[in-house]
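Enquirer: Generate coordinates for the sequence data below:
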Amino acid sequence: MATAFSLHGIRRVDFTFVPRATLAVQAHPGSAWRGAFGHALKRMVCAMRLRPCEGCPLAGVCIHPAFFGADSAAEAGRPYILCPDRAPRDGLIRPGQAFRVRLTLLPSAESAAAYAVRALLEAAAAGVSARRVPLDCRAIADAGTGQPIDPGGSLPPPEAIHCPPPPARVRLRMTTPLRIRLGGDLLTGRTLLPGHLVGAALRRLRILGLPASPALADAARAEAATLRFEQPRLGWVETTRFSSRQNSAMQMGGIVGEALLDLERARHVWPLLWAASVLHLGKGASMGFGRIEAAAA
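Expert: As a prediction, this is how the structure comes out:
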């Protein structure tokens, strides 16, 4: 039986927005939402008239650098995950059509949670596309309990998220591009192995300050080394994001698709796959990349 596993201090908030005019978005629009979120957060908290964060005398106490600082080494440890719904097939969200965005805040962001929630609301109201189409918020709810959240009131405390019992078989769905590097190269659907997912999950938990116990980590690695995907249907999708910092368009391709895993003799692998479904994996996780759905098959 796998070791009991829980994640503590994580806040997950679901926002339901509707655009006021037709909104054109990419299939995976996390980059656009993150850009709008970052600008809104800076407008809200910057006491230095929106000067660049680099060299700012308040950088050590301001919440914005932790969320959006230029230090590339900090990217993997960003204290939030912003994951919008996948866009409709035609890339258009029409007026009145509901569109959900999930904001996950890690324990290190708890003191800034109220700012983050307000910043996302203001980002949507200001518009998130090149046309700056504004969106109205129709609902805010706790993603775990479904309880509504009053945007004008205080936030409820985050609750522990407990890993469910391990299924004998699990279906994994990579619903947004998964970007995991090995030896400097990105893994593809042909080279990805279950052990890569377990290793990436352990690294992500450690970086976020939520490390798995050594016993669980060792057992999961050993079990994952014996596993192979069943019925894999893993492909590659390219998406483009515009980096305002670099003033250029960047290609952000990754693995998408699904596969089955038999966990009958690999029960310690399950908590790591479950954690990945909450925290995402790989590069670009803060903008919703690396989202993995794990469900009993």
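Enquirer: use CA for all of it now, contacts and neighbours both
Expert: Will do.
Enquirer: who's in contact with stretch 98-113?
Expert: 8-19, 63, 79-85, 93, 143, 208 (CA atoms under 8 Å, 6 or more residues apart in numbering).
Enquirer: what does stretch 235-248 give?
Expert: 26-28, 31-32, 177, 188-189, 249-257.
Enquirer: can you do 7 Å?
Expert: For stretch 235-248, the external contacting residues (CA atoms under 7 Å, 6 or more residues apart in numbering) are 31, 177, 189, 249-257.
Enquirer: Likewise for stretch 20-40?
Expert: 68, 82-84, 86-87, 91-96, 119-120, 122-123, 128-129, 133-135, 176, 241, 287-288.
Enquirer: Tell me how far it lies from the chain's centre.
Expert: 15 Å (CA atoms, centre = their mean, to the nearest Å).
Enquirer: do the same with stretch 228-241
Expert: 17 Å.
Enquirer: Quote the end-to-end distance of that stretch.
Expert: 33 Å (CA to CA, to the nearest Å).
Enquirer: Kindly report the same for stretch 277-287.
Expert: Using CA to CA, the span of stretch 277-287 from its first residue to its last is 15 Å.
Enquirer: For residue 150, which three-state class applies?
Expert: coil (DSSP: H, G, I helix; E, B strand; the rest coil).
Enquirer: give the contact list for it.
Expert: For residue 150, counting by CA under 7 Å, 6+ apart, there are no contacting residues.
Enquirer: number of nearby residues for residue 219?
Expert: 16 (other CA atoms under 10 Å).
Enquirer: and it, what element?
Expert: helix 214-224 (DSSP states H and E).
Enquirer: Check which helices and strands that helix sits against.
Expert: If contacts are counted by 3 or more CA pairs under 7 Å, 6 or more residues apart in numbering; DSSP states H and E, helix 214-224 sits against helix 194-207.
Enquirer: If you count neighbours, what's buried in the helix it packs on?
Expert: By neighbour count with 16 or more other CA atoms under 10 Å, helix 194-207 contains the buried residues 194-198, 200-205.
Enquirer: And the furthest pair within these?
Expert: The two members of the buried residues of helix 194-207 with the most space between them (CA to CA) are 194 and 205, at 16.8 Å.
Enquirer: one more, for comparison:
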Amino acid sequence: MSTESDYVFPVIPYLKLRFQLRSLRAADLPGYKGSLLRGAFGHALRRSVCVMPPKQLCENCMLRSQCAYPQLFETFISKDPPPFMRGLATAPRPYVFEPLDLQKNYNPGDPLQFDLLLFGESIERYPYLIFAVSEMAKTGLGRNRYPFFLETAWWQDNTTEMPSWRQLYDGEKQKLLNAPNPSSLFESALQNDTSSQQLQLSFLTPTRLKFRDELTINFTFRMLCFKMIRRVLELAHFHVPAAIIDWEFHQLLVAADDIEISENRLQWSDWQRHSNRQNTDMKMGGFIGDLMLNGELRAFLPLVRACEVLHIGKGTVFGNGKIGVNDG
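Expert: Alright, predicted model coming up:
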């Protein structure tokens, strides 16, 4: 059985893309654009890759296993998950949208930037995703379909001491440039981390965590730790076929009991998204703010730093659950 000090998380490849659109006319968009981007992108991706009639359902399509759309948007479970994951209707989506600002009003020529994180096997689909973003921009964003143009896309290079952005797509030439080099979580997570007794965990976008089927801002570090572990292992299990997963993480949770939340500065923040499938507005609020953690935190540093990339909680695909970590 693993102890808290020797537990090894599975390596998860990831790729961070940054897109820059250019507004072609005056546009009025929501301040928080995660849901808008995800929805418009999904429609554009399906139009771009699906060769079946419009009424064909993904779940019984003969091309389901080879099509980029269901692998990203209709992530059906094809193998039995471990007991604590049972009950999932679909696997977690292997991507996260990260809007970069809250700008609402755009004049012609204004830029709109956002990041898109891809995990595991979805990385191989990046050319399809870039094409879908280009089509999404042409079709238009928002209920009034404001047109944009995909000017450029970059990928984040983490092979040097300071991460840098390298161009991946030239919109004027409609050309993909050099292939990106994905990064990996947990590959060398402890190299730059020393023993830490205090940590500030900042929840930067609304975070939705359910405990006993209720959304709350009151929880222990052990409860939070389990949510982070589950996020990591779900993505590895469903989207990283080569992942080596140690399901015996109980001792890590036991050690989490010794971590104290000395300050809880969380507050609720509401926002709404429109669901096209249900044709209704849905509340997607969550908590933002800071937690101060005290205790022997070294064993947990790889986990919390990985969740800076992965996000946690409900609605991560929209950008919910983004966290930041600062040494106390």
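Enquirer: before we move on, back to that, buried subset of the contacts of stretch 98-113 of the first structure, written for PyMOL?
Expert: With 16+ other CA under 10 Å as the criterion, this PyMOL line picks the buried residues out of the contacts of stretch 98-113 of the first structure:
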select buried, resi 9+10+11+12+13+14+15+16+17+18+19+63+79+80+81+82+83+84+85+93+143+208
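Enquirer: what residue is smack in the middle of the second structure?
Expert: Centroid check for the second structure by CA atoms, centre = their mean gives residue 96 as the closest residue, at 2.7 Å.
Enquirer: I'd guessed that residue sits against residue 322; true?
Expert: No: with contact defined as CA atoms under 7 Å, residue 96 of the second structure does not reach residue 322; the gap is 9.8 Å.
Enquirer: so what's the aligned partner of residue 132 of the first structure in the second structure up against?
Expert: Taking TM-score structural alignment, residue 132 of the first structure has residue 145 as its aligned residue in the second structure. The contact partners of residue 145 of the second structure, by CA under 7 Å, 6+ apart, come to residue 139.
Enquirer: same check, this time on residue 274 of the first structure
Expert: 163, 294 are the contacts of residue 274 of the first structure under CA under 7 Å, 6+ apart.
Enquirer: Translate it into the numbering of the second structure.
Expert: With TM-score structural alignment as the criterion, residue 274 of the first structure matches residue 305.
Enquirer: Any figure for the gap between its match and residue 96 of the second structure?
Expert: For residue 305 of the second structure, the distance to residue 96 of the second structure - CA to CA - is 16 Å.
Enquirer: same deal with residue 15 of the second structure?
Expert: 11 Å.
Enquirer: Likewise for residue 281 of the second structure?
Expert: Distance, residue 281 of the second structure to residue 96 of the second structure, using CA to CA: 21 Å.
Enquirer: what do you get for residue 300 of the second structure?
Expert: In terms of CA to CA, residue 300 of the second structure sits 23 Å off from residue 96 of the second structure.
Enquirer: With residue 87 of the second structure instead?
Expert: Distance, residue 87 of the second structure to residue 96 of the second structure, using CA to CA: 22 Å.
Enquirer: And for residue 307 of the second structure?
Expert: 12 Å.
Enquirer: Mutual contacts of those two, please.
Expert: By CA under 7 Å, 6+ apart, no residue touches both residue 307 of the second structure and residue 96.
Enquirer: With the first structure overlaid, how far apart is the strand ranked longest in the second structure on average?
Expert: When the second structure is parsed with DSSP state E, its longest strand is strand 12-23. In the superposition against the first structure, strand 12-23 of the second structure averages 2.0 Å from its aligned positions (mean CA distance after the TM-score superposition for the first structure).
Enquirer: After that strand, heading C-terminal, what element do we hit next?
Expert: Downstream of strand 12-23 of the second structure (by DSSP H and E), the next one is strand 27-28.
Enquirer: still on that earlier bit, list buried members of the contacts of stretch 235-248 of the first structure by neighbour count.
Expert: 31, 177, 189, 252-257.
Enquirer: I'd like to know which of those are part of strands.
Expert: Short answer: those in strands (DSSP E) are 177, 254-257.
Enquirer: Which pair of those spans the longest distance?
Expert: Farthest pair in those, by CA to CA: 254 and 257, 10.2 Å.
Enquirer: Would you mind checking the contacts of stretch 20-40 of the first structure for buried ones?
Expert: By 16+ other CA under 10 Å, the contacts of stretch 20-40 of the first structure give 68, 82-84, 86-87, 91, 93-94, 119-120, 122-123, 128-129, 133-135, 176, 241, 287-288 as buried.
Enquirer: Please list the members of these that lie in helices.
Expert: Per DSSP state H, helices hold the following members of these: 68, 119-120, 122-123.
Enquirer: Quick one: map residue 256 of the first structure onto the second structure.
Expert: Under TM-score structural alignment, residue 256 of the first structure pairs with residue 288 in the second structure.
Enquirer: Ok, residue 203 of the first structure next?
Expert: Match for residue 203 of the first structure (TM-score structural alignment): residue 230.
Enquirer: and its match, how far is that from residue 15 of the second structure?
Expert: To residue 15 of the second structure, residue 230 of the second structure is 21 Å away according to CA to CA.
Enquirer: Next, format the buried residues of helix 194-207 of the first structure as CSV and append distance to residue 218 of the first structure.
Expert: Formatted as CSV, the buried residues of helix 194-207 of the first structure follow (distance: CA to CA, whole Å):
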residue, distance to residue 218 of the first structure
194, 15
195, 12
196, 14
197, 14
198, 11
200, 14
201, 13
202, 10
203, 13
204, 16
205, 14
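Enquirer: from those residues, which is closest to residue 282 of the first structure?
Expert: residue 200 (6.8 Å).
Enquirer: Does the closest one touch residue 280 like I think?
Expert: No: shown here, residue 200 of the first structure and residue 280 do not form a contact pair, counting by CA under 7 Å, at 9.6 Å.
Enquirer: What is the nearest of the contacts of stretch 235-248 of the first structure to residue 221 of the first structure?
Expert: Out of the contacts of stretch 235-248 of the first structure, the member with the shortest distance to residue 221 of the first structure (by CA to CA) is residue 189, at 20.1 Å.
Enquirer: okay, now the closest residue to the closest one other than its chain neighbours: neighbour count?
Expert: Counting by CA to CA, 6 or more residues apart in numbering, residue 234 is the residue found nearest to residue 189 of the first structure once chain neighbours are left out, at 4.7 Å. Residue 234 of the first structure: 16 surrounding residues under other CA under 10 Å.
Enquirer: now the counterpart of residue 234 of the first structure in the second structure, what's its secondary structure?
Expert: Mapped onto the second structure by TM-score structural alignment, residue 234 of the first structure lines up with residue 266. With three-state DSSP as the basis, residue 266 of the second structure sits in strand.
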